[in-house]
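Undergrad: Generate coordinates for the sequence data below:
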Amino acid sequence: MSHSANQFSLLSQRRFAPFFWTQFLGAGNDNLFKFAFTVLVTYHLQLAWLPPSLAGLAIGALFILPFVLFSATAGQLADKYDKARVMQLVKSLEVGIMALAAWGFMQSHVPALLACVFLMGLHSTLFGPVKYAYLPQHLDEHELTGGNGMVEMGTFVAILLGNLAGGLLIALPQVGAQAVAMSAFGLAVLGRLTAQAIPESPSTDPGLKINWNPVTETWANLKLAHRQVAVFRSLLGISWMWFFGAVFLANFPAFAKEVLHGDEHVASVLLMTFSIGIGVGSLLCERLSRRHVEIGLVPLGAIGMSVFAIDLYFASRALPPANALSVSAFLAEARHWRVLADLALLALFAGIYSVPMYALIQLRAKPSHRARIIAANNILNALFMIASSLIAGALLSAGCSIPELFLVLGIANAIVAGYIFFIVPEYLLRFFAFVLTHWVYRFKVRGDEHIPTRGAALLVCNHVSYVDAVLLMAASPRPIRFIMDHRIFATPVLGWFFRLVKAIPVAPKGEDPAAYAAAFAAARDVLLDGELLLIFPEGGLTRDGQMKPFKGGVMKILADLPDEHRASLPVIPCALHNLWGSFFSHAGGKAMSQPLRRGVFNHVGLSVGEPLTAESVSPEALQARVTQELEQGIA
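TA: Coordinates of the predicted model:
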């Protein structure tokens, strides 16, 4: 599988482009249809049983109901059958649904259109698991973040275009309904044609026996996802993002009409702003993450979501009344630009928040169960979105204004995100590493493709500063367990960090034999569990900037492994450079005693060498290879 130069180059490759355009057209059609229908009942039809203030919430809830009922079955189908074939059949179903919807629009038959909302929800339910399970089958780890960013960007650009088209077409005098009908049916046909070019994606579990009982299979999928704690908590985090976003998307027409006093085109501007923000945030993830799956971006995204959702309340409350402002009149008011900026920025941070979580799930879920894990995600998403519709509807019915609803949502997001990061500290740890490598240092990594994305590996590195472990963690696509000197482990403040990453403190054998034995036993278990382990063979930080002789800890770790594990274990030499003289090193005396020593944004780096076999390893040979990597990195 080849590496792409960047995420946009994927659009020129058959393994990605037909899939991308298929999902793009499907998302666009979903939203053209739903938004046109929402505008129809909000602005053009007067239905006592479906008032404008609740129309968006009702349509949204009906759309996501199939996710609850059928996601478990969809996940099984995607794991059992060729994913390309499943997508082609799903797009054929869309053509039939849009034929019925076309009739419903031309007849203004609201019950038929509501039935199509449910059926399009079924279409998306069937497409969701296969969509996200397809990507890791055709992209490697270095492409997953960029590929997911492209999919998220494409989805929300499609949402933007679909909503704009839906709003503009339904507003056409006398022919609006017919224009929507023809456009929706035409997009469905075009999506079926692009799906035909999707390359074969063989089944990951062809022997799977389908359980058609949605209740028992839904429960089984949730239990399956729960076995991997980091994956399951990521599912909850994504579901919360959809709870958050669903409230905004469902309330844009009413927000535009009742709060901003704009016409239906102003509602389209809000959706355009929100969608562009999501798209930009999604694309930024690849650049910010250095093409790795970087979950350190998730706390950054959560912070931005809360800040700008709360500010949106202050920006939109007490706006002066007006009569159905046009887009030009709306944009002529300076205070409205603050509303648009808040929407754009909270959406941008929502994109930064969600993309790494999707990539993490795809990377860490077992390939044979990946679609069912995604199905579990869709089930949770649906439950959270239904809950958001019910809670938002209850708050609005109780007299809460839409700006107040956004304020409550911003505060709730801060509380929920804080809870998620508390129970899954890996997010905050990676955020700390992200801040260190982007805003304290300018961190450049060479050879990171030698760090395996799956399976055990032993990394060895020179030891220059107290943040060496943090930098190595930032360079790795997976968590790393560290074996380190017990004195460094006990360092104030940083010691808290080392405990959170489950570092393994080791004391000299003569000083504490029990701690020494326990450390190497823990190191052995890490490798037997298929994780990454890193050791600093010098045994402590350099005091003069020169690499100290490597000790025998590496050899003991290897000797403790069973023969079959030792034979297949890669030993990877790493070299940190340009950290000597930094605040965290012992240059000039005691470390961390001279704030901002050498200033900020210093260029530091990590060079990762080609893996060695365990049989070829010795302390001297490893030191020579680390020295070689150090010299190449400095050069």
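Undergrad: alpha carbons only for contacts and neighbour counts from here, please
TA: Will do.
Undergrad: right, and Ala474 touches Val435 too?
TA: No. Assessed by C-alpha atoms under 8 Å, Ala474 is found out of contact with Val435, at 9.7 Å.
Undergrad: mind listing what Pro595 touches?
TA: Neighbour list for Pro595: Phe583 [criterion: C-alpha atoms under 8 Å, 6 or more residues apart in numbering].
Undergrad: how about the helices in the stretch 451-600 of the chain?
TA: Residue ranges of the helices in the stretch 451-600 of the chain, as given by DSSP state H, counting those that start in this stretch, are 468-475, 486-489, 494-500, 513-528, 553-559, 563-568.
Undergrad: okay, now the closest residue in space to Met484 that isn't next to it in sequence: neighbour count?
TA: Nearest residue to Met484, sequence neighbours excluded (C-alpha to C-alpha, 6 or more residues apart in numbering): Pro505, at 5.2 Å. Pro505 has 22 neighbouring residues, counting by other C-alpha atoms under 10 Å.
Undergrad: and for comparison, fold this next one:
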Amino acid sequence: MCLQDLNPDEAIPMTSTPKNKEPIPQSQFGLLRIRRFAPFFWTQFFGAFNDNVFKNALIILIAYQGSRMLEIDTNILINLSAGLFILPFFLFSATAGQFSDKYEKAMMIRRIKLMEIVIMGFAAAAFYFENMIALMLLLFFMGAQSAFFGPVKYSIIPQHLAPEELVGGNAMVGMGTFVSILLGTITGGVLVQLENGTIWIGLTVCVVAIAGWGVSRLIPRAEALSPSITIRINPLTQTWKTIGYARRTHSVFLSILGISWFWFLGSAYLTQIPNFTRFVLRSDESVVTLLLTMFSIGIGAGSLLCEKLSGQKVELGLVPLGSLGLSLFGIDLFLAYDPPEVSQLMDITRFISTPGSPRVLCDLVLIGISGGLYIVPLNAFVQLRTEPGYRARVIAANNILNAFFMVLSTGIGILFLGILKLSIPHFFLIVALGNILVAAYIYSVVPEFTMRFLIWILTHTLYRVRHEGLSRVPDEGAALLVCNHVSYVDGLLIAGTLRRPVRFVVFEPIYRLPVLHFVFRTGKAIPITSENIDPQTFHQAFETIDQALADGELVCIFPEGKLTTDGNIQQFRPGVETILNRRPVPVIPMALRGLWGSFFSHKGGPAMTRRPRRLRSKVEIVCAPPMPPEQATAEALREAVAALRGNHP
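TA: Coordinates of the predicted model:
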């Protein structure tokens, strides 16, 4: 199976070479100890913290004092403020992407942080005078600064990290962003309630902006990848042209649409939480902070779970899992709370003591975890599968579409809540049900997501897959994988373990099995059968294998030609020699251990006719060093695979 883009020609070669001599850390937390990641991490951490101190303080002022200051409905004011923050992404993202590809990125980040210091200086004055119009205008300028930071932020990561660090790096950025959102949200919520709180808010945002600029000076250089491009400012034509860069790789563009839908959902929840707290939960500002805290904890936890659940590779199978959680827990949030009759707004202590409050808090945490599982693999996939020369412009296109979906979310919020006067819980229900429809559409158009999800479920429920020597599989270039054939799910287990996409040669009757046929077809498996039974299929298989190897892909074959019926390795057929005579490529012997006797093997009778013995069975995948093609006879390969398998059928 070829678990890559919908068009194999779109795949970008991967390399595991770090961008400098610093060693690759053993865990994602080890990235915080290396210079090619740590200063950047803290720079974006301080930036996100500052944004949320400002935004949460402003939103709470609007929710609880906005109508007094401007005599406008608070639902409209809150959604208007969200729109003002997003508008600059439409206006400036295309230009920002060009700057990020043209100029050295560390320098770009430092100049953007200087912009933040100036904006926060004006914000301190606006908070001091409690000038709501000035604060909302500055929210626009904050959005502009973020629009310029976004393309640099996500395009610098793959320049400083190796491919096997990408998921961990994105997970740490996701976790750090939402921890900083959490801390900034708490800080803004606490400070705005203090005596002279607006003064403290102003001082805080100025100090943090200066700290962010200071740490940004330690970020290593990230050379310009397209220094010859000409900067064009026209926002309309450049926005359309920038989106065109994202459309060059179909799977990347679809992933960007998936990311944008996530921000639609996130905006729908986060924007309404203050009024949800006040009018539905009948609680005060402290509970707003608590709810935002729980949501942020969930996002951070979900982001960190990604590396563990994905095995340090970009695992698209987590995306459907995350989208399922977003809908289920969003629906439950609609059902979770029946507000008590109260004469005044409740504080945290009173709210927690009311029936249904733990359920609300759990739903928000689980929505956050689901969001983290959904968004981290998609971000890493976009970075990995985009050509470096225009990666920042693709990320700028991502920001533009994110902004469009967030504005769309704001507009729908105004429509349903401000005009149609729908309740906020009913709005949450509509959003959750809408997510089901969008997910069903995306996964029907891009079946790769569903296929990877099925593989991930298989490898994390029925089996505990361990591996040894997988680093011997090259990160780029053609190679032929040769493995023993024990069960109907051999290929799925191998595909779920390797970082690179693989095309599997599958016995045609197995290729046609229900459910497995969907997975094999989506993964571009190569069906084969006996020449005596179907000569056309037989010869077409060899032509397809040869072309795949010529294109630099991995191909995996099971030279026994059928599943073992006694647990032993059968004779290897000479087809493997035919392949290598036509296309000499390195051959990597592999062995599966522990599958004999499983539900999908023929032990004790035909496969899949007995009840499974147990869940989480231990399975091992072992690789030997590459064998030169001139030495890779059928018998030599059988001996190599048998030696790898040993006494572990």
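Undergrad: what sits against the residue mapped onto Ala179 of structure 1 from structure 2?
TA: In structure 2, Ala179 of structure 1 lines up with Trp200, judged by TM-score structural alignment. Shown in contact with Trp200 of structure 2 (C-alpha under 8 Å, 6+ apart): Leu191.
Undergrad: and Trp200 of structure 2, that one's in a helix?
TA: Yes. Per DSSP: H, G, I helix; E, B strand; the rest coil, Trp200 of structure 2 lies within a helix segment.
Undergrad: So it versus Ala125 of structure 2, what's the distance?
TA: As defined by C-alpha to C-alpha, to the nearest Å, Trp200 of structure 2 lies at a distance of 11 Å from Ala125 of structure 2.
Undergrad: follow-up on the earlier one: out of the helices of the stretch 451-600 of structure 1, which gets nearest to Phe252 of structure 1?
TA: helix 468-475 (38.6 Å; C-alpha to C-alpha).
Undergrad: hmm, back to that, quick check: the aligned residue for the residue nearest to Met484 of structure 1 in structure 2?
TA: Using TM-score structural alignment as the criterion, Pro505 of structure 1 maps onto Pro527 of structure 2.
Undergrad: Identify the residues contacting that match.
TA: 505-508, 511, 537, 541.
Undergrad: Name the member of these that has the highest neighbour count.
TA: Counting neighbours by other C-alpha under 10 Å, the top entry in the contacts of Pro527 of structure 2 is Val505, with 26 neighbours.
Undergrad: Next up, the contacts around it.
TA: Val505 of structure 2 sits next to 1, 525-528, 541, 555-558 when contact means C-alpha under 8 Å, 6+ apart.
Undergrad: Val555 of structure 2 contacts Ile545, doesn't it?
TA: Yes. Here Val555 of structure 2 reaches Ile545: they are 7.1 Å apart, a contact under C-alpha under 8 Å.
Undergrad: how about the helix or strand encompassing Ala112 of structure 1: buried residues?
TA: Counting by DSSP states H and E, the element that carries Ala112 of structure 1 is helix 110-138. Across helix 110-138 of structure 1, burial judged by 16 or more other C-alpha atoms under 10 Å covers 110, 112-138.
Undergrad: Likewise for stretch 526-535 of structure 2?
TA: 526-529.
Undergrad: Mind checking which of those land in strands?
TA: The strands, defined by DSSP state E, take in 526-528 from the buried residues of stretch 526-535 of structure 2.
Undergrad: re the thing from before, Ala474 and Val435 of structure 1 - which one has more neighbours?
TA: For Ala474 of structure 1 versus Val435, neighbours defined as other C-alpha under 10 Å are more numerous around Ala474 (28 against 16).
Undergrad: show me what contacts the counterpart of that one in structure 2?
TA: Aligning on TM-score structural alignment places Ala474 of structure 1 opposite Gly496 in structure 2. By C-alpha under 8 Å, 6+ apart, the residues touching Gly496 of structure 2 are 452, 455-456, 459.
Undergrad: Please report the distance of Gly496 of structure 2 from Gly311 of structure 2.
TA: 9 Å.
Undergrad: that older thread, out of the contacts of Gly496 of structure 2, which comes closest to Gly317 of structure 2?
TA: Arg452 (4.2 Å).
Undergrad: okay, now that closest one: neighbour count?
TA: Counted with other C-alpha under 10 Å, Arg452 of structure 2 comes out at 24.
Undergrad: Kindly report the same for Leu454 of structure 2.
TA: 20.
Undergrad: what's the helix or strand for it?
TA: helix 447-461.
Undergrad: what's the mean distance for the helix or strand just after that helix versus structure 1?
TA: Sequence-wise, the next helix or strand downstream of helix 447-461 of structure 2 (DSSP H and E) is strand 463-468. On superposition with structure 1, the mean distance recorded for strand 463-468 of structure 2 (mean C-alpha distance after the TM-score superposition for structure 1) is 1.4 Å.
Undergrad: quick one: strand 463-468 of structure 2 to helix 447-461, angle?
TA: With axes from the mean of the first three to the mean of the last three C-alpha atoms, to 10 degrees applied, the angle from strand 463-468 of structure 2 to helix 447-461 works out at 90 degrees.
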